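Chemist: Give me a model of this one.
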Amino acid sequence: MLIRQLCAGILLLSGAFFQKAYAEPPPSALLFSYISHPQISLIQNELRQAYANLGIELAFTPVASEREFIVGNRGEVDGIAAKFAMAEEQLPDMVRANVALMEVEVYLVCAQTVVCQQQILQDASKMVALVGGKTVLSEVLRSTKIRRMELSSHQQVLDMLAHQRIDYALLVLSYEHIRMIGPQGVQIALPAVYQGEVYHYLHRRYAELVPAVERELRYVVEHNNRLR
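Modeler: Okay, the predicted model is just below:
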């Protein structure tokens, strides 16, 4: 009899714990950081669609690439719109929504007046511009000899190329949407210097929400891919 009462008590406590852990309603709104980039709007639209299916509104705040790791891990934002999987080790407090949002490439982009070949990345007398900080771009350049000029944003790199203030740059692009780089009169060296997938990340306090986000995000991404 005593054993039966103890078991009943344990079950009651366990039930109360799981009810507390899983019965909390999902948040009504979340704030995600993003890096300013012309292709981020495509990802933001897909995230909005997926979270709308869960009854969650989204807001986005621009953050510099280097700082995005800090605000994400500290929980100052609820999640990160998109990051290369290569950067995941720098996000110990974030949980990946395991749905590839986009296949993205890193390209050498050059002014129209120079020879645009990837061999220049091994020329120590040349300089290439890129968005600074611990980005996939800096990782790509790790084994090269070219000097680097770190700029603050994707748009700044494009503007300097357009005005021929720089000859070479590394840019993150999806070749499918490469027309979005903006200014005409630039060259793009093929093939890509690096290829990788980008993913959406949530702060670990929302870990229980991740399976539902993956389900809705997978549906949205696959549906949109069929329409393209």
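Chemist: Going by C-alpha atoms from here, please, whenever you check contacts or count neighbours.
Modeler: Noted.
Chemist: How about the longest helix belonging to the chain, which residues are buried there?
Modeler: For the chain, the helix reaching the highest residue count under DSSP state H is reported as helix 2-22. With burial defined by 16 or more other CA atoms under 10 Å, not one residue of helix 2-22 is counted as buried.
Chemist: The protein: strands as residue ranges?
Modeler: With DSSP state E applied, the chain shows strands at 29-34, 57-62, 79-84, 94-111, 127-131, 147-151, 168-173, 186-203, listed in chain order.
Chemist: Residue 218: which of the ones you listed is closest?
Modeler: Ranking the strands of the chain by proximity to residue 218 (CA to CA) places strand 94-111 first, at 6.0 Å.
Chemist: list the helices and strands the closest one packs on?
Modeler: Strand 94-111 makes packing contacts with helix 154-162, strand 168-173, strand 186-203, helix 210-227 when contacts are defined by 3 or more CA pairs under 8 Å, 6 or more residues apart in numbering; DSSP states H and E.
Chemist: And this one, please, so the two structures can be compared:
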Amino acid sequence: MRVLPALLCALLALPAQGRDLQLYLIPNTPAHIEAWQVIQAAAKRAGIRVAMRPLPPRRGMVMANRGELDGAIGRTMLAARDFPDLLPVPEPVFLYAPSAYSYKQLDVAGGWAALRGHTLCVRRGYTLMEERTRQLPRQRMDDDASLLRMLRHGGCDVAIMDRQNKEARAAMATDHDLYLLQPALEEVPLYLFLHKRHAALVPRLAEALRDLKRD
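Modeler: Below you'll find the model as predicted:
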């Protein structure tokens, strides 16, 4: 009767009947919205129902790790290092490229080290950003619009956002003094993380993500 325990484990890994997987998303973030769209498409292929719940970064990770939510959308391996009950789906859902936006034409070829001596505006709660800018003078904001506003008013020399950030791109289209400095400071894959009770879903979603990219 070994089949019965295995069947029970498989059933426990699935969402409750009629219930979507509840995945948390950092709000007001274009990169995470794009990651969510990719996850939606992959989950549909895999026959898994998903729903998104916007929450602040730290709170969302804590709730997902406790099992109060089913997972986290678009986080780095660094962000998940202190949350052992979260499992990464081993296929990136977004390539995050933190980049410097400025009214000054600065040389950023040296990456994060090139920002020394400059004041920064960064998003609050981004683990990667917190780590990389820990020793630098910075102001932390809750959304990209605030970063751009602070930069425009001279509150910082550089605002850090994704290379493809739509809000920053829209600002550059109307403000020709605003520059996206090249190259990106770094490129970091973002992943979908699931609570360990959903371990059986990890390979299904990974395969669906790979299929989606092949198409």
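Chemist: if we can go back for a sec, highest mean neighbour count out of the helices and strands packed on strand 94-111 of the first structure?
Modeler: Mean neighbour counts were taken over these using mean count of other CA atoms under 10 Å, and the top value, a mean of 24, falls to strand 168-173.
Chemist: what's the matching range in the first structure for the lengthiest helix in the second structure?
Modeler: Counting residues, the longest helix in the second structure under DSSP H turns out to be helix 30-46. Aligning helix 30-46 of the second structure against the first structure (TM-score structural alignment) gives residues 38-54.
Chemist: List the buried residues for that stretch?
Modeler: Within stretch 38-54 of the first structure, the residues scored as buried using 16+ other CA under 10 Å are 39, 43, 44, 46, 47, 48, 49, 50, 51, 54.
Chemist: tell me the contacts of residue 129 of the first structure?
Modeler: For residue 129 of the first structure, the residues meeting the contact criterion (CA atoms under 8 Å, 6 or more residues apart in numbering) are 148, 149, 150, 151, 157, 166, 168, 169, 170.
Chemist: That one and residue 83 of the first structure, how far apart?
Modeler: Between residue 129 of the first structure and residue 83 of the first structure the distance, using CA to CA, to the nearest Å, works out to 20 Å.
Chemist: now swap in residue 37 of the first structure and tell me
Modeler: Distance of residue 37 of the first structure to residue 83 of the first structure, computed by CA to CA: 12 Å.
Chemist: can you check residue 203 of the first structure too?
Modeler: Counting by CA to CA, the gap from residue 203 of the first structure to residue 83 of the first structure is 13 Å.
Chemist: Give me the residue at the spatial middle of the second structure.
Modeler: Nearest to the mean C-alpha position of the second structure, by CA atoms, centre = their mean, lies residue 74 at 3.4 Å.
Chemist: how about that residue, what's its partner in the first structure?
Modeler: Correspondence of residue 74 of the second structure to the first structure, assessed by TM-score structural alignment: residue 82.
Chemist: so what's the spatially closest residue to that match that is not a sequence neighbour up against?
Modeler: Across the structure, with CA to CA, 6 or more residues apart in numbering as the measure, the residue nearest residue 82 of the first structure apart from its sequence neighbours is residue 200 (4.6 Å). Residues touching residue 200 of the first structure, when contacts are defined by CA under 8 Å, 6+ apart, comprise 79, 80, 81, 82, 83, 96, 97, 98, 99, 101.
Chemist: ok, 7 Å please
Modeler: Residue 200 of the first structure makes contact with 80, 81, 82, 83, 96, 97, according to CA atoms under 7 Å, 6 or more residues apart in numbering.
Chemist: Relative to residue 188 of the first structure, which of those residues is nearest.
Modeler: Relative to residue 188 of the first structure, the closest of those is residue 83; by CA to CA it sits at 23.1 Å.
Chemist: For residue 35 of the first structure, see how far away that closest one is.
Modeler: Using CA to CA, one gets 9 Å for the distance from residue 83 of the first structure to residue 35 of the first structure.
Chemist: Residue 61 of the second structure matches what in the first structure?
Modeler: For residue 61 of the second structure, the residue aligned by TM-score structural alignment is residue 69.
Chemist: what residues are up against that match?
Modeler: In this structure, residue 69 of the first structure makes contact with 90, 91, judged by CA under 7 Å, 6+ apart.
Chemist: Chain neighbours aside, what residue packs nearest to the equivalent of residue 158 of the first structure over in the second structure?
Modeler: Taking TM-score structural alignment as the alignment basis, one finds that residue 158 of the first structure is matched in the second structure by residue 148. Excluding its sequence neighbours, the residue lying closest to residue 148 of the second structure (CA to CA, 6+ apart) is residue 159, at 6.9 Å.
Chemist: With residue 125 of the second structure instead?
Modeler: The shortest distance from residue 125 of the second structure to any residue that is not its chain neighbour, by CA to CA, 6+ apart, is 5.6 Å, and that residue is residue 57.
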